[in-house]
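Student: let's see this in three dimensions:
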Amino acid sequence: MPDVSSADPTPPGYFAESARPLVSLVFVVPMLIIYEVGVFALGPQAIRNGVDVWLRELLIVIGFGQYFLLPLLTCCCLLAWHHLKEQPWRISPGVLPLMLLESAVLGLILLGLAHWQASLLKAEIAAESTSTLPSETIRQLIAYFGAGIYEELLFRLMLIPILWQAAIFMGMPKPAATAIAILGSSLIFSAAHYDFFTSAGEAFQWYSFLFRCSAGLIFGLLFTFRGFGVAAGTHALYDVFVALV
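Tutor: Next comes the predicted model:
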C-alpha cells in the first residue's frame, strides 16, 4: 500500500493520500453513522449485517456488550494503523469526493462483472430481497452500508494481515504471501455467506460462490493497493447498485 513519510513536506498525490488510514476513516465515517444510527432507530425491524452480529457476539463473550463499542473499535483500528505508519495527520478535502467517485465507478464495474459472469453461467443477479416496498429498500440500503464497512473490516483489514504474517512465518516471499493472503481471505469471505459456514447463511450455489470469490479478490486488491476506504466504499456502493438497478 502506498506510504508517505510524515517527514516528507511534499503533498502526496491522490492515490497516495486516499490510501491513508486516516483518510479512509474520514471517508467511511458517514457510512458508519448511517448504518449504526439506522439500525438503532429501526430497532427489531433493522437488517443487521452478519459480520456485525458475529463481531458483537464475540465482544459480548469477552465481556464487552456496549452497543457503540464496535464502531468505536473500528475507528480506533484505523487511527492506530495510521499512527503506526507514521503518516501526517492532515487531509486534503478534495480527496474525499474523488474517493466517492472512484468507489462508484468501481462498484458499477463490479456490477457489470456480475452480470457478465451470470450470463456465462445462465444465472440471475438479484438483491438480497425481492421486495420493492420503499421501507424495505431503506432497510436494505442501511444494511449494505454496514456490509461495506464490517465485511471489509473482518475479511480485509483483519484477515489479510493475519494470513500474510502466517505465510511469511512459513518462509514464503512477500509477493507470494500477499497473493495467498488475498486469495485465502476471498475464499473465506465467499464461504461465509452459506449455510455450511453459518446457520443463517443461504443455500450453496456455485455461481454465487464463484462471483463472491471474484468480488473478494477485487476487494482484497483494492484494500492492498488503494486502501480500506476505497475497498469499503466500492463494496457498499456495489450492494446499493444491485438493490436499486
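
Student: could you use CA atoms for every contact and neighbour count after this?
Tutor: Fine.

Student: check which helix or strand the residue most central in space within the chain maps to.
Tutor: For the chain, the residue nearest the mean C-alpha position is Glu152 (2.6 Å; C-alpha atoms, centre = their mean). Assigned by DSSP states H and E, Glu152 belongs to helix 152.

Student: how about residues contacting the helix or strand following that helix?
Tutor: The first helix or strand that comes after helix 152 along the chain, using DSSP H and E, is helix 159-169. Helix 159-169 is contacted by residues 174, 177-178, 180-182, 184-185, 220 when judged by C-alpha atoms under 8 Å, 6 or more residues apart in numbering.

Student: over to stretch 47-64?
Tutor: Under C-alpha under 8 Å, 6+ apart, the answer for stretch 47-64 is 39, 65, 70, 139-140, 142-144, 146-147, 150-151, 154.

Student: same thing but 10 Å
Tutor: With contact meaning C-alpha atoms under 10 Å, 6 or more residues apart in numbering, stretch 47-64 is reached by 35-36, 38-39, 65-71, 136, 138-155, 192-193, 198, 200-201.

Student: could you report the neighbour count for Trp164?
Tutor: When counting by other C-alpha atoms under 10 Å, one arrives at 22 neighbours for Trp164.

Student: count the residues that sit near Leu113.
Tutor: Burial of Leu113 is recorded as 15 neighbouring residues (other C-alpha under 10 Å).

Student: who does whatever helix or strand it lives in touch, helix- and strand-wise?
Tutor: Counting by DSSP H and E, the element that carries Leu113 is helix 95-121. Helix 95-121 sits against helix 14-18, helix 21-42, helix 206-226, helix 228-244, with contacts defined as 3 or more C-alpha pairs under 10 Å, 6 or more residues apart in numbering; DSSP states H and E.

Student: another sequence for comparison is provided below:
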Amino acid sequence: MEQVETHDSYWVATKKPLEVLLFLLPFLVFYELSLVLVLRRDGGETLTNWAHEALNRYLNFAIPDIIGLSFPAIAVVVVLLIWHVLTRASWSIRLSTLGFMLLEAVAWTIPLVVFSRVVHELVPLVVLQEDVVSQLGPMGKIAISIGAGLYEELVFRMLLIFLIHTLLVDVLRLPSAPSTFLAVVCSAILFTLYHPLQGPDESLSAARVAFYMVAGLSFGGLFVFRGFGVVVAVHSFYDIFTFFSSN
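Tutor: Model (predicted):
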C-alpha cells in the first residue's frame, strides 16, 4: 500500500528546526558575506554586535583561526541540523511555509514600529546610532540589523530562555508554563540592560526602559509561540526600519 506523506500545519511547521534553518539561511549567508565585504574596516577590524562577538570570545579556545567570526553562524546551522535529526522529522518541507513566515514576520514588525513611534514622541531616538554605525552605507546598516536579529535572539531568546527554563523545571522542579513565563521575563530584563538606557540629559530614561522591556517581552513571546525563525526576522526588520527612518 502506498504511503501518503503528511505535512504539519503552518503554525507547527514554522517552529520546526529544518524550516527555521532554511528560512534563516539567506540571513546567515548575507551577514557572513557582509562581515567580509561590507563590515570590515581599515586595519582589519570587523564591525559586529556584542552578542556575535561574545559568542566568539566565550568559545575562543575551541575555534580554529580559519573559522573566526563565522563560528556563530556555523553553530546555528549545526544546532538546527542536530535538532532536526534528533526529532526524526521528514526532510520534506513546503516552500510556501517559508514565504508565509516572511509575511508573518513583516506583520509582527508593524505593531513594534508603531509602539516605537509612540515612545519616540516621549524621548528622541529610541535606538542610538553609534558614530561608526551611522557612517555605514545602506548595505552595512542592513547587515548590522540582520546580525543583531540573528545573534541577539540567539543569546537572549534561544540560549537564555532555554537555560533559565531548564534550571527552573529540571533543577527547581517548577511547572513548565510558569517557568517559561519567568524565563521570558528574565531574558527581557537582561535584553533591556544590554541597551543604552540614558535619555538626552544622560539620566535614566523611563521611556527607553519601557520600550526595550516591551520589545524584549514581545520577542520572547514570539520566540515561544512562533519560533526562532520568525523572531529573528522581526528583530531584523525592525532594526532595518529604525536605521533608515532615523536618517
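
Student: and the TM-score between them?
Tutor: Scored against TM-score structural alignment, normalised by the length of the first structure, the superposed chains reach a TM-score of 0.85; 232 aligned residues with a C-alpha RMSD of 2.7 Å.

Student: which of the helices and strands packed on helix 95-121 of the first structure sits most buried?
Tutor: Mean neighbour count (mean count of other C-alpha atoms under 10 Å) peaks for helix 228-244 among those, with a mean of 24.

Student: out of the contacts of helix 159-169 of the first structure, which sit inside helices?
Tutor: 174, 177-178, 180-182, 184-185, 220 (DSSP state H).

Student: how close does the aligned partner of Val114 of the second structure in the first structure get to Leu237 of the first structure?
Tutor: Per TM-score structural alignment, the equivalent position to Val114 of the second structure in the first structure is Gly112. Per C-alpha to C-alpha, to the nearest Å, Gly112 of the first structure is found 13 Å from Leu237 of the first structure.

Student: go on, Pro9 of the first structure?
Tutor: Using C-alpha to C-alpha, we find Pro9 of the first structure at a distance of 34 Å from Leu237 of the first structure.

Student: ditto for Glu128 of the first structure
Tutor: 14 Å.

Student: distance to Leu120 of the first structure added to the ones in helices among the contacts of helix 159-169 of the first structure, as JSON lines?
Tutor: Formatted as JSON lines, these follow (distance: C-alpha to C-alpha, whole Å):
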{"residue": "Lys174", "distance to Leu120 of the first structure": "35"}
{"residue": "Ala177", "distance to Leu120 of the first structure": "31"}
{"residue": "Thr178", "distance to Leu120 of the first structure": "29"}
{"residue": "Ile180", "distance to Leu120 of the first structure": "27"}
{"residue": "Ala181", "distance to Leu120 of the first structure": "28"}
{"residue": "Ile182", "distance to Leu120 of the first structure": "25"}
{"residue": "Gly184", "distance to Leu120 of the first structure": "25"}
{"residue": "Ser185", "distance to Leu120 of the first structure": "25"}
{"residue": "Gly220", "distance to Leu120 of the first structure": "24"}
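
Student: show me which of those are buried.
Tutor: Buried subset of those (neighbour count, 16 or more other C-alpha atoms under 10 Å): 177-178, 180-182, 184-185, 220.

Student: of the residues you listed, which is the nearest to Glu17 of the first structure?
Tutor: Among those, Gly220 lies closest to Glu17 of the first structure (C-alpha to C-alpha), at 18.6 Å.

Student: that closest one matches what in the second structure?
Tutor: Alignment note (TM-score structural alignment): Gly220 of the first structure maps to Gly220 of the second structure.

Student: residue contacts, that match?
Tutor: Applying C-alpha under 10 Å, 6+ apart to Gly220 of the second structure gives the contacts 153, 156-158, 161, 180-181, 183-188, 214, 226-228, 231.

Student: before we move on, back to that, mutual contacts of Gly112 and Leu237 of the first structure, please.
Tutor: With C-alpha under 10 Å, 6+ apart, Gly112 of the first structure and Leu237 have common neighbours Leu106.

Student: circling back to that earlier point, burial of the match of Val114 of the second structure, as a residue count?
Tutor: By other C-alpha under 10 Å, 12 other residues sit near Gly112 of the first structure.

Student: what of Pro12 of the first structure?
Tutor: 14.

Student: in which helix or strand would I find the alignment partner in the second structure of it?
Tutor: Aligned counterpart of Pro12 of the first structure in the second structure: Asp8 (TM-score structural alignment). Assigned by DSSP H and E, Asp8 of the second structure belongs to no helix or strand.

Student: gap between the counterpart of Ala123 of the first structure in the second structure and Ala206 of the second structure?
Tutor: Using TM-score structural alignment, the partner of Ala123 of the first structure in the second structure is Val123. Distance of Val123 of the second structure to Ala206 of the second structure, given as C-alpha to C-alpha: 9 Å.

Student: same question, Val38 of the second structure
Tutor: The gap separating Val38 of the second structure from Ala206 of the second structure is 35 Å, by C-alpha to C-alpha.

Student: give me the nearest residue to the residue nearest to the centre of the first structure, chain neighbours excluded.
Tutor: Spatial nearest neighbour of Glu152 of the first structure, excluding adjacent residues (C-alpha to C-alpha, 6 or more residues apart in numbering): Ala232 at 5.9 Å.

Student: what's the mean distance for the strand or helix carrying Val53 of the first structure versus the second structure?
Tutor: Using DSSP H and E, Val53 of the first structure maps to helix 50-61. Following superposition, helix 50-61 of the first structure is found to deviate from the second structure by 1.4 Å on average (mean C-alpha distance after the TM-score superposition for the first structure).

Student: no more questions from me, cheers.
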